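1. no sequence on this one, just coordinates:
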């Protein structure tokens, strides 16, 4: 099971503006990249806060929300039958269940706490990171905490538009 982290950040390393208007600073090209890659993967994982900020499941993808209280969201889950699930499974158990159902990969889309949880368990295989040419007053970085050193190798980069770049990293076993 491959986990692909897909994120966008400002050049000062923030993924959300302090006033919660996080979507307004991301370019149309990044939004298109995000839609295409997550639609191709077909299944996305996110934390409860990210889901609540988005407000509804992302279309054309299975949405799985990690939360400490999945029972609280049973009615919402039923409303979006087969497209939205809430779980309190630990990441490795969730990934094992998804792999047994035939999913070879998932898109991890945040937030910073969930990203850190997957990172600390060494479960992130790839990172697609868009850098937008803005400096924002932000309150979140890609990872809320990092407890060790994790090595990744830049395998590709491209311009999404005149000023926005997309970086693609693969996890390495290098212990430098």
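-> Sure thing, it's come through. Values in this document were obtained by computation on a predicted structure and should not be read as measured data.

2. C-alpha from now on. contacts and neighbour counts both.
-> Will do.

3. and the helix or strand hosting residue 40, what does it pack onto?
-> According to DSSP states H and E, residue 40 maps onto helix 28-41. Helix 28-41 sits against strand 105-108, with contacts defined as 3 or more CA pairs under 8 Å, 6 or more residues apart in numbering; DSSP states H and E.

4. neighbouring contacts of the strand it packs on?
-> Residues from elsewhere that reach strand 105-108 (CA atoms under 8 Å, 6 or more residues apart in numbering): 1-6, 38, 41-46, 99, 115.

5. center of this structure - which residue?
-> Nearest residue to the geometric centre of the chain (CA atoms, centre = their mean): residue 109, 1.3 Å.

6. roughly how far does that one sit from residue 6?
-> As judged by CA to CA, to the nearest Å, residue 109 and residue 6 stand 5 Å apart.

7. kindly report the same for residue 135.
-> Relative to residue 6, residue 135 is positioned 20 Å away (CA to CA).

8. more crowded one of these two?
-> Applying other CA atoms under 10 Å to residue 135 and residue 6 shows that residue 6 carries more neighbours, namely 21 against 14.

9. dump the residue contacts of the more buried one.
-> Counting by CA under 8 Å, 6+ apart, residue 6 has contacts 34, 107, 108, 109, 127, 128, 129.

10. comparison target below:
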């Protein structure tokens, strides 16, 4: 199964500011993210990202959203398009494959991104770099024992914005 990481970050590598603020992301980044969600058909996120998305009232529509969490109240929830699970990253990918998906989209936060990268499960990355520096915030990857090399596949400017998208392949 091909696993793609799709994230927006500041020039200095922050994916969210204090209190998980992402109001600085561009319309172009958001459109690209939603387009990738529709293409892949699923999105894997962590609990904090889920809470942020829910707070902002963001809807992913018919996209299957898999939320990795250890929080018992969420694990007990049931939803048509959302699965709450405490499974390990490799097991989540196996579950999606059993459901017929050929690709998976990992969408943060930093701890979740690191868990997938550490296990060698990320095949490609789309990183949208927004023209902003945040002194404090959540990094793209939490600290961990990993150092994969990447091959740059494409660099492009998103529409009429100053947002730059980097597309990488992870060398395995």
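-> Good, I have the coordinates. Remember, it's a predicted structure, so these values are computed and weren't measured experimentally.

11. could you quantify their similarity as a TM-score?
-> The TM-score (TM-score structural alignment, normalised by the length of the second structure) is 0.91; 168 aligned residues with a CA RMSD of 1.6 Å.

12. ok, back up a step: selecting buried members of the contacts of strand 105-108 of the first structure in PyMOL, what would you type?
-> If you want just the buried ones from the contacts of strand 105-108 of the first structure in PyMOL, going by 16 or more other CA atoms under 10 Å, the selection is:
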select buried, resi 1+3+4+5+6+38+41+42+43+44+45+46+115
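
13. quick one: which of the contacts of strand 105-108 of the first structure sit in strands?
-> 2, 3, 4, 5, 6, 43, 44, 45, 46 (DSSP state E).

14. how about the strands of the first structure, start to end?
-> Going by DSSP E, the first structure shows strands at 2-10, 16-17, 43-47, 62-66, 84-87, 105-108, 126-132, 138-140, 152-159, 165-171.

15. the third one versus helix 28-41: what angle between them?
-> What it means is strand 43-47 of the first structure. With axes from the mean of the first three to the mean of the last three CA atoms, to 10 degrees defining the directions, strand 43-47 of the first structure sits at 120 degrees from helix 28-41.

16. okay, the strands of the first structure in CSV with distance to residue 78 of the first structure next?
-> Shown next, in CSV, are the strands of the first structure (distance: least, CA to CA, whole Å):
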stretch, distance to residue 78 of the first structure
strand 2-10, 26
strand 16-17, 29
strand 43-47, 18
strand 62-66, 13
strand 84-87, 8
strand 105-108, 22
strand 126-132, 31
strand 138-140, 31
strand 152-159, 39
strand 165-171, 36
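
17. right, so of those strands, which gets closest to residue 30 of the first structure?
-> Closest approach to residue 30 of the first structure among the strands of the first structure is made by strand 126-132 (6.8 Å; CA to CA).

18. so which elements touch that closest one?
-> strand 2-10, strand 165-171.

19. can you redo these as TSV with distance to residue 92 of the first structure?
-> TSV is the format used below for these (distance: least, CA to CA, whole Å):
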stretch	distance to residue 92 of the first structure
strand 2-10	11
strand 165-171	17
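
20. for residue 151 of the first structure, find the nearest of those.
-> strand 165-171 (6.0 Å).

21. have a look at how far, on average, that closest one is from the second structure.
-> The superposed strand 165-171 of the first structure is, by mean CA distance after the TM-score superposition for the first structure, a mean 0.6 Å from where its aligned residues fall in the second structure.

22. which part of the second structure lines up with that strand?
-> Mapped onto the second structure using TM-score structural alignment, strand 165-171 of the first structure covers residues 164-170.

23. again, but for stretch 2-16 of the first structure
-> The aligned range for stretch 2-16 of the first structure in the second structure is 2-16, by TM-score structural alignment.

24. check contacts around the alignment partner in the second structure of residue 112 of the first structure.
-> By TM-score structural alignment, residue 112 of the first structure lines up with residue 110 in the second structure. If you count contacts by CA under 8 Å, 6+ apart, residue 110 of the second structure has them with 15, 138, 139, 140, 141, 142.
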